[in-house]
Structure formats: C-alpha cells, structure tokens
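A.B. asks: need a 3D model of the sequence below.
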Amino acid sequence: MINVDAVLFSHDRSMGAGVVMRDHSGSCIACYGIGVPNVILSELTEAIAIRDLLFALCEGFQEVILGSDCLTVILRINSLSQDRSLCGPVIQDIKQLRASFTSCSIFHVRREQNVAAYLLARSCNQLECRVWRGVSPECIRETICMDIIP
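C.D. replies: Prediction:
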C-alpha cells in the first residue's frame, strides 16, 4: 500500500509531497518526501504528489495500490476522458505512468487513513528530496507504529 499526500505552503508558493510505502502488515518499506517550488493550486499539489508514484517504479515495484485523500484528483485519474484543467498534464502523466505497472490501483482514502503521508508532506517545506528505506522518518514514526498495533 502506498499513501500519498501534499501540503501547500502558500507563504512561499511551494508544496511538500509525502509518499509512504508499506507492506501487508503496515510496516514501512520506504518513504519519499520532496518540496516543489512555484505551486499555488491545492489540486495541483495533490496530482503532483500522486505522480510521485514514479518512486514505486524506481524501487522496482510492479504491483501497487495507491491511496490519496483527494477525491477530485482520484476521479480525474480514473476517468476515461481527457482532463483539460490546469492539472490535466499531470493527470495524463499519472495515467501513462500507471500503465508501466503490472497492476496499479489508485483510489480514495479518508484523511484519517492518510495521516503518515500528510505529516511527511508537511515536513517537506525545504526544496529537497529525501528518501528513507527500511525505516520511517522521525516525523511519522509514531504514526506508523500506532497504525500497526493490532
């Protein structure tokens, strides 16, 4: 399961994106966080975060289930029609990227199910890329642990 989320930092016209990859038991496999400059539309931030599905491909995953709490962007991705909004080019990138996987499901999750990705995105207010493998970043460690307690 991959959870993604984005945060818009309107004060400096940038965004943070967080990608949290977990195994079937909920343990963290890898995380990816990035800050992106010159973004001012909240829907575009979410689409850019989902496009970071590329991270899963680079990590060698062929079957993915991705969840995002932005229903409008999920509906656009899963639509058969071409998106002509400002997010359209990013939505098209996601559709093409999805075809690179053996299996790729993209669906809506409630915000309560996306807390770790949100916290990671919120921590990415610096314009840099960070990757964690086999360990969760400090900013989401407690959330990850709470999620996997039976």
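
A.B. asks: make it CA atoms for all contacts and neighbour counts henceforth
C.D. replies: Fine.

A.B. asks: for L120, helix, strand, or coil?
C.D. replies: helix (DSSP: H, G, I helix; E, B strand; the rest coil).

A.B. asks: run a quick neighbour tally on it.
C.D. replies: Per other Cα atoms under 10 Å, the neighbour tally for L120 reads 29.

A.B. asks: go on, the one 5 residues further on?
C.D. replies: Under the neighbour criterion other Cα under 10 Å, N125 is assigned a count of 21.

A.B. asks: and this one, please, so the two structures can be compared:
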Amino acid sequence: MQNSKTVWEPPLESAFKLNFDAAIFSELNKTSVGVIIHNYKGEVMAAMSARGPTIHSSEEGKLLACRKAVEFAIDAGFSKLVLEGDNVNVMQAISSQEANISLLGNVVEDIKLLIRGLQWVSISHTRCSGNKVAHVLAQHAKTSIEDLYWIEDSPA
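C.D. replies: The predicted structure follows:
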C-alpha cells in the first residue's frame, strides 16, 4: 500500500514517520487523538494528545484523527512523511487514487488534499502493536482538560 507522490525516495534521514490513532470513549461520548512523529533514529520530534469530536463510528474517528495528525505535522513544519495508521480501510481510502463518495468521503478528500501539499509521502498500514505510542497518547487525552503538544520533546 505504499504510495509515493514522486518517483524518488527521500534520503532516510530526511523523512519522518507519523503514527496516529483515535480512542473512543462511548460512555463519555468523547473521542481523542494521539500522534507521534519520529525521525529515522526513532527519536521523538513531535507528539500530540488531543480531544476529538463526537463521532458515529470507529472509522470516522480514525479518519478525523488522520486529518488532525496531518494538519499537526504540516503546522510543525514536516514535509516528508511516512504516514502510518492501524485501520486498513482508512489507509486504503487515503492512498486510493479514486474519489471517495462514501459518507466520510469529504474527510478522505480533505486528507488527500493535505498530503498533496507535502514534498513526499508514503502511506502504510501498521498493526496495532506498531501503533502503541499513538494509542497511549490518544488514551491520555481522555482525562486531559486541554490538548497537549510536544515539539522536539516527548511526553513522559
């Protein structure tokens, strides 16, 4: 499912891996987003733990988390990304060249528009075990009263 915007591969040192996840707390009618961005050495470059909107499905939560993650990465100045998430349907939807006409198509198309502005992107699915840090950050937002951001730092 690799999807590169260009035919060249960036040097390993210039691309950053972005993992994102959403957590759903149905008993509280809340969602949250976790994002971790690290370099090729595994050093944390940026992270986010933020509250999300009320949603109707897990897939909607993951798509909204993806959009928020990409917006965060762009705002933080990252332009070459390996974008990883643990929902195969979400990752396939955003890597597809076809227009998405599903109920969540507007969110998918927003994400595609955002990633078209990047210098380079690779989109891939990872197992839940490969997305643990983003998951923990999403869970952390459950009790937070404000969104938390770390730049060139990492959460405890």
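
A.B. asks: who are the contact partners of D93 of the first structure?
C.D. replies: Applying Cα atoms under 8 Å, 6 or more residues apart in numbering, we find D93 of the first structure in contact with R51.

A.B. asks: for G134 of the first structure, see how far away it is.
C.D. replies: From D93 of the first structure across to G134 of the first structure, the span is 28 Å (Cα to Cα, to the nearest Å).

A.B. asks: how about Y32 of the first structure?
C.D. replies: As judged by Cα to Cα, Y32 of the first structure and G134 of the first structure stand 12 Å apart.

A.B. asks: just want to know which of these two has more residues nearby.
C.D. replies: Y32 (24 against 12).

A.B. asks: am I right that that one is in a helix?
C.D. replies: No: read with three-state DSSP, Y32 of the first structure is strand and lies in no helix.

A.B. asks: quick one: what's aligned to it in the second structure?
C.D. replies: Using TM-score structural alignment, the partner of Y32 of the first structure in the second structure is M48.

A.B. asks: contacting residues for the nearest residue to that match once chain neighbours are set aside?
C.D. replies: Distance criterion Cα to Cα, 6 or more residues apart in numbering; nearest residue to M48 of the second structure, sequence neighbours excluded, is Y149 at 4.5 Å. Contact analysis of Y149 of the second structure by Cα under 8 Å, 6+ apart lists A46, A47, M48, S49.

A.B. asks: residue contacts, the counterpart of G85 of the second structure in the first structure?
C.D. replies: Matched to the first structure by TM-score structural alignment, G85 of the second structure sits across from S68. Neighbouring residues of S68 of the first structure by Cα under 8 Å, 6+ apart: N3, V4, D5, I50, I74, I106, F107, H108, V109, R110, N114.

A.B. asks: ok, of those, which come out buried?
C.D. replies: By neighbour count, with 16 or more other Cα atoms under 10 Å, the contacts of S68 of the first structure hold N3, V4, D5, I50, I74, I106, F107, H108, V109, N114 as buried.

A.B. asks: and the third one, which of the three is it?
C.D. replies: Looking back up the chat, that one is D5 of the first structure. strand.

A.B. asks: need the counterpart of it in the second structure.
C.D. replies: Per TM-score structural alignment, the equivalent position to D5 of the first structure in the second structure is D21.

A.B. asks: its match is in contact with D86, isn't it?
C.D. replies: Yes: D21 of the second structure is in contact with D86 according to Cα atoms under 8 Å; the separation is 7.4 Å.
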